[in-house]
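> 3D model of this:
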Amino acid sequence: MRIVFAGTPEAAVPSLRALAASDHEVVLVVTRPDAPLGRKRVLTPSPVAAAADELGLPVLKAARLDAEATAAILATEADLGVIVAYGALVREPLLTGLGAGWVNLHFSLLPKWRGAAPVQRALIAGDSDLGWAVFQLVAELDAGAVYRQESYTPEPAATAADVLAALAEIGGAALPDIVTRIGAGATPVDQVGEPSYAHKLTLSDGLLDPAAGSAAVLARYRGVTPEPGAHVRIEGATLKTSQLAIADTDAAVPAGVIRMEAKQVLLGTADRPVRLVRVQPAGKQAMAAGDWWRGLRVDQLSIDPLPAAPEPPTEGITR
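From the prediction side, this is the model:
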């Protein structure tokens, strides 16, 4: 089949490479424009753009699929669109403008965790059974019928970055066969069950709540690592907790208190402490938690209380 591929981050690259190496023909790669990266804010192509250039594939850089981008894509007369974390919506007339429409590789077991951050939200929620799905793109968010989905159980300490990398490789490797079956007339199966939604993460999602207990703290850390990053606040300053682990001690540390016990820097939670392995104080480089702690020359610290949850909207407020 002749394919238009749309994707932007590193998680989309394995899919592009698998399709480019298959019997199918990638006639156009659509990705978001170059973005400023690093301290010097140098304009840098997306990982998908860099991979497409390496593979010698034509590239269209578009921040959104407007009329101009739509016309360029439809002009390819491709048989199928494949989208993996592109970062913008596909609307009519583009949605149904290609021969077999569009399919999306999504990193959850649908209908669970539709939306922008499925792996992250699943980990925060403590889900142990994750997965990926390839489904027919429709106007409703991630609601299309599914061609194939498979479960995946990550390692207990795996972060969102680890899980995304694994699912990107596994799901991407399966795409050429799924595309072949679509070309042969395969019929997708409707989603079954109650949907849940994986809203985009914000900085506040990374704030740890020791009162929730060690399992919840570690689950949140896994879900927000590397972005937006797990953190606590101490006297108004942010301390990033770039690596957390289960503590191998039952030392009694009050919830919200940081202290060193048995040569480990521990953060107390509602049940048992978690171990700070690497931290990054505000304005400094990441470092071993032990080095940070010894430099403070204190017996213990208390983190700032969590801010009060916002009041729910009152009746009659419009969105």
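> could you use CA atoms for every contact and neighbour count after this?
Noted.
> might you report the residue contacts of the residue nearest to Ala100 when sequence neighbours are not counted?
For Ala100, ignoring the flanking residues on the chain, the nearest one in space by CA to CA, 6 or more residues apart in numbering is Leu80 at 5.2 Å. If you count contacts by CA atoms under 8 Å, 6 or more residues apart in numbering, Leu80 has them with Met1, Arg2, Ile3, Val4, Leu98, Gly99, Ala100, Gly101, Trp102, Val103.
> second input sequence below; structure requested for side-by-side comparison:
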Amino acid sequence: MKLIFAGTPDFAAGALAALIAAGHDIALVLTQPDRPAGRGMKLRPSPVKALALEHGLRVEQPLTLKSEEALAMLAAIDAELMVVAAYGLILPRAVLDLPARGCLNIHASLLPRWRGAAPIQRALLAGDAVTGITIMQMDTGLDTGAMLSTHPVAIEAADTALTLHDKLARVGADAIVSTLAALPGLRPQPQPEDGVTYAAKLTREESRIDWTRAAADIERAVRAYNPAPGAHTLLDGSVFKLWGARAVDGRAEPGQLVVDGEGRCCVGTGRGLLELTEVQAAGSRRLPAADFMRGRAELAGTLLGV
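Presented below is the predicted three-dimensional model:
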């Protein structure tokens, strides 16, 4: 099938690789402009661009798809279908109507739950037991299009946003290939009106830990904000990041750093204790909490977050 592919991060690159391996004709790849990255802040291509160039595919990086030039470029491809995965630009109606079979999106949730920008993190924050991939027809709404296929993925107790992202990326890559293979016989199903939730974009402010919340809630936040933006608090006035934690029984003042009888480094919360397993102090590297606390007995009793 002659396709246009639009995507930017690793999540999308996996889908592009699967489509290439399946033998589809990728006539054009759209991706975000190169961004500064690394210590030198040199321009770096997106994972999708890097993969496309490896395979000799045509790559375009328009700032908008609303211009006449962009529309003319896409129309000239005469693609049968466009596949979109975490692209980063809004597709106007004129673009959605160009391909003969329309535009399909690989969305990282089981719609209509978690429409929007951060479905993986929001599912973790909410304590969902299952999420998944939805292959949907795109319309002008925010992830409101009819569904062609759904692919559930269990959320494990130790999943972080990173591990869940990687699971969903693999499922999404397989799902788009199988959906395209079955496309002639698929009947799009409208999304249910009940159960709609929105996955708002993450902010740095919300990743600061509120120690008055229950330990179980904070544990989910630590997993949801790993790897970015990173759950954090303050230790002696400096940023202190939490990369691993689990809720355990016990009581202490919210935010109080304690070492229990088994040598575990814990923090009091609004309900229960949060055992820290991996942390990062300002200017330091990530460490197991036990290693960080070694030789720092004076920190016991310190209030975090102030």
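> helices along structure 2, start to end?
Applying DSSP state H to structure 2 gives helices spanning 10-21, 47-54, 68-77, 93-96, 119-126, 161-182, 215-224, 289-293.
> which one of the ones you listed lies closest to Ser238 of structure 2?
Across those, the minimum distance to Ser238 of structure 2, taken as CA to CA, is reached by helix 289-293, at 15.1 Å.
> how much does that closest one stray from structure 1?
After superposition onto structure 1, helix 289-293 of structure 2 lies on average 2.4 Å away from the residues it aligns with, using mean CA distance after the TM-score superposition for structure 1.
> off-centre distance for that helix?
Centroid displacement of helix 289-293 of structure 2 relative to its chain, using CA atoms, centre = their mean, to the nearest Å, is 29 Å.
> corresponding residues in structure 1 for it?
Correspondence between helix 289-293 of structure 2 and structure 1 is established over residues 289-293, with TM-score structural alignment as the criterion.
> still on that earlier bit, tell me the spacing between the residue nearest to Ala100 of structure 1 and Gly256 of structure 1.
Note on Leu80 of structure 1: its distance to Gly256 of structure 1, by CA to CA, to the nearest Å, is 52 Å.
> not counting its own residues, what contacts stretch 47-54 of structure 1?
Contacts with stretch 47-54 of structure 1, where a contact means CA under 8 Å, 6+ apart, come from Gly7, Thr8, Pro9, Glu10, Ala12, Val13, Leu16, Arg17, Val29, Thr31, Pro58, Val59.
> contacts only, for the closest residue to the first one other than its chain neighbours.
Spelled out, it's Gly7 of structure 1. For Gly7 of structure 1, the nearest residue in space outside its immediate sequence neighbours is Tyr86; the separation is 3.7 Å by CA to CA, 6+ apart. Listed by CA under 8 Å, 6+ apart, the contact set of Tyr86 of structure 1 reads Ala6, Gly7, Thr8, Pro9, Val30, Thr31, Arg32.
> what's the burial count for the last one?
What it means is Arg32 of structure 1. Using other CA atoms under 10 Å, Arg32 of structure 1 is surrounded by 23 other residues.
> now distance to Glu235 of structure 1 too, for the contacts of Tyr86 of structure 1, in a markdown table please.
Formatted as a markdown table, the entries for those read as follows, by distance: CA to CA, whole Å:
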| residue | distance to Glu235 of structure 1 |
| --- | --- |
| Ala6 | 45 |
| Gly7 | 41 |
| Thr8 | 38 |
| Pro9 | 36 |
| Val30 | 46 |
| Thr31 | 42 |
| Arg32 | 39 |
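> most neighbours of all those residues, which one?
Using other CA under 10 Å as the neighbour criterion, Thr31 leads those with 28 neighbours.
> fine by me, thanks again.
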